[in-house]
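# next input, structure requested:
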Amino acid sequence: MLGLPSGEVQLSRYEAGWRSLFLEEAERLRTGIGGYVLDIQHIGSTSIPGMPAKPILDIGIAVTDFEEAMRCVPPMEELGYIYKGENGIPRRHYFVKGDPPHSSCACIGD
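Next up is the predicted model:
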């Protein structure tokens, strides 16, 4: 199970299926914004086998150019993500997906 209401912190037992969910989401992202992507990585606690984690897939996306990556916003929205801007961290495009959120993506570039 993935997802937590905003402001809630809860740890879940590790689930081996988190890796498969990441791989599926990474493929959707490559299809939607692949022209801007250098790399997509599963980051955060759900990426560490055996570790209890907040049940939210954190995905790091390295993009070719930070400013040019603004063009990723419409296709990311088509994939169900909500764009949050830099969300407190300069030079980061931040997105969340789901209600309650079950995935987050940070696009970082030069």
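
# going forward, measure contacts between C-alpha atoms and count neighbours the same way
Fine.

# what ranges does the chain have for its strands?
37-43, 57-63, 81-83, 92-97, 103-109 (DSSP state E).

# not counting its neighbours along the chain, what's nearest Tyr94?
In space, Tyr94 comes closest to Ala106 once its chain neighbours are excluded; the distance is 4.7 Å by CA to CA, 6 or more residues apart in numbering.

# quick one: the closest residue to Ser47 other than its chain neighbours from Ile33, how far?
Excluding the flanking residues, the one nearest Ser47 by CA to CA, 6+ apart is Arg19, at 6.9 Å. Plainly put, Arg19 is 21 Å away from Ile33 if you go by CA to CA, to the nearest Å.

# now Cys72
Cys72 is 6 Å from Ile33, by CA to CA.

# now show me the structure for the sequence below, then we'll compare the two:
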Amino acid sequence: MKRNRKPRRPDVTSVEIVGGPEKLSLGLCSHDDKWADTYLDHRRRISEALGGEDIEIEHIGSTSVPGLAAKPIIDIVVAVEDITAEEDYLDPLLAAGYELRVREPRHRLVRTPERDVHVHLYERDDPAIAEYLLLRDHLRRNVDDRVLYERTKRALLDKAWDDMNDYADAKAEVIVAIKARARQSAGLDAM
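Below you'll find the model as predicted:
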């Protein structure tokens, strides 16, 4: 449901990566059922930190797909009412022990000090949230694309990456193709 609201203030216009580039040092692990429990623990932690805020929380990324090998990092997406109102969500999450990693237009990322949980924050109705859920749900249902995605990740991890973001960017072509098939199988128009 779209809400008619205006952000409290203009959003940031540049990308700030707190701490700079980080070398990718994790390999893939077989799917671990404990990842769902870790997600639920952090869902509760995020909910408690944000109190009565009107938020949506979802487990995304490879650890949310049973049967898919993944880097052991739990990705969570949180939809907030106003991305520019950091005092409503960022301050409470920092107080709950998360650390700011990325501040960029329409998106913030906080993570645990251990770097094993990444929390992506977007404004409610941001198309990025629907894209995450489209990919997750399709990979949960489609074995062929799940195998393709895992094979792609394994091939890319054979290379040395000076920055985790470069690894993520290298997967983009395969992800775009998988999401196109996901839209087709769901009867959605290609975006």
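
# quick revisit: which of Cys72 and Ile33 of the first structure has more residues huddled nearby?
Neighbour comparison, Cys72 of the first structure and Ile33: the larger count goes to Cys72, with 20 against 17 (by other CA atoms under 10 Å).

# ok, the equivalent of that one over in the second structure - contacts?
For Cys72 of the first structure, the aligned position in the second structure is Tyr89, judged by TM-score structural alignment. Taking CA atoms under 8 Å, 6 or more residues apart in numbering as the contact definition, Tyr89 of the second structure lies against 50, 80.

# aligned to Arg151 of the second structure, what sits in the first structure?
So, by TM-score structural alignment, Arg151 of the second structure is left unmatched.

# Three-state assignment for Arg151 of the second structure, please.
helix (DSSP: H, G, I helix; E, B strand; the rest coil).

# from Val176 of the second structure, how far off is it?
Taken as CA to CA, the span from Arg151 of the second structure to Val176 of the second structure is 15 Å.

# try Glu123 of the second structure
Remark: distance between Glu123 of the second structure and Val176 of the second structure (CA to CA) = 22 Å.

# what's the average distance of the longest helix seen in the second structure to the first structure?
Longest helix of the second structure, by residue count under DSSP state H: helix 34-50. For helix 34-50 of the second structure, the mean deviation from the first structure after alignment is 0.7 Å (mean CA distance after the TM-score superposition for the first structure).

# can you list the strands of the first structure in a markdown table and add distance to Glu24 of the first structure and mean neighbour count?
Converted to a markdown table, the strands of the first structure look like this (distance: least, CA to CA, whole Å; neighbours: other CA atoms under 10 Å):
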| stretch | distance to Glu24 of the first structure | mean neighbour count |
| --- | --- | --- |
| strand 37-43 | 11 | 17 |
| strand 57-63 | 12 | 22 |
| strand 81-83 | 15 | 19 |
| strand 92-97 | 14 | 22 |
| strand 103-109 | 12 | 22 |
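
# out of the ones you listed, which is closest to Tyr14 of the first structure?
Shortest distance between Tyr14 of the first structure and the strands of the first structure, using CA to CA, is found for strand 57-63: 12.0 Å.

# name the helices or strands packed onto the closest one?
Contacts defined by 3 or more CA pairs under 8 Å, 6 or more residues apart in numbering; DSSP states H and E place strand 57-63 of the first structure against helix 17-33, strand 37-43, strand 103-109.

# right, and those - which one's nearest Tyr81 of the first structure?
Smallest distance to Tyr81 of the first structure across those (CA to CA): 8.3 Å, for strand 103-109.

# and the contacts of the closest one?
By CA under 8 Å, 6+ apart, strand 103-109 of the first structure touches 3, 56-66, 69, 91-97.

# so it versus strand 92-97, what angle?
Inter-element angle recorded for strand 103-109 of the first structure and strand 92-97: 160 degrees (by axes from the mean of the first three to the mean of the last three CA atoms, to 10 degrees).

# average distance between strand 103-109 of the first structure and the second structure?
Averaged out, strand 103-109 of the first structure is 0.5 Å away (mean CA distance after the TM-score superposition for the first structure).

# so which bit of the second structure is that strand matched to?
Counting by TM-score structural alignment, strand 103-109 of the first structure sits on residues 117-123 of the second structure.

# stretch 15-27 of the first structure too?
Matched against the second structure by TM-score structural alignment, stretch 15-27 of the first structure falls on residues 32-44.
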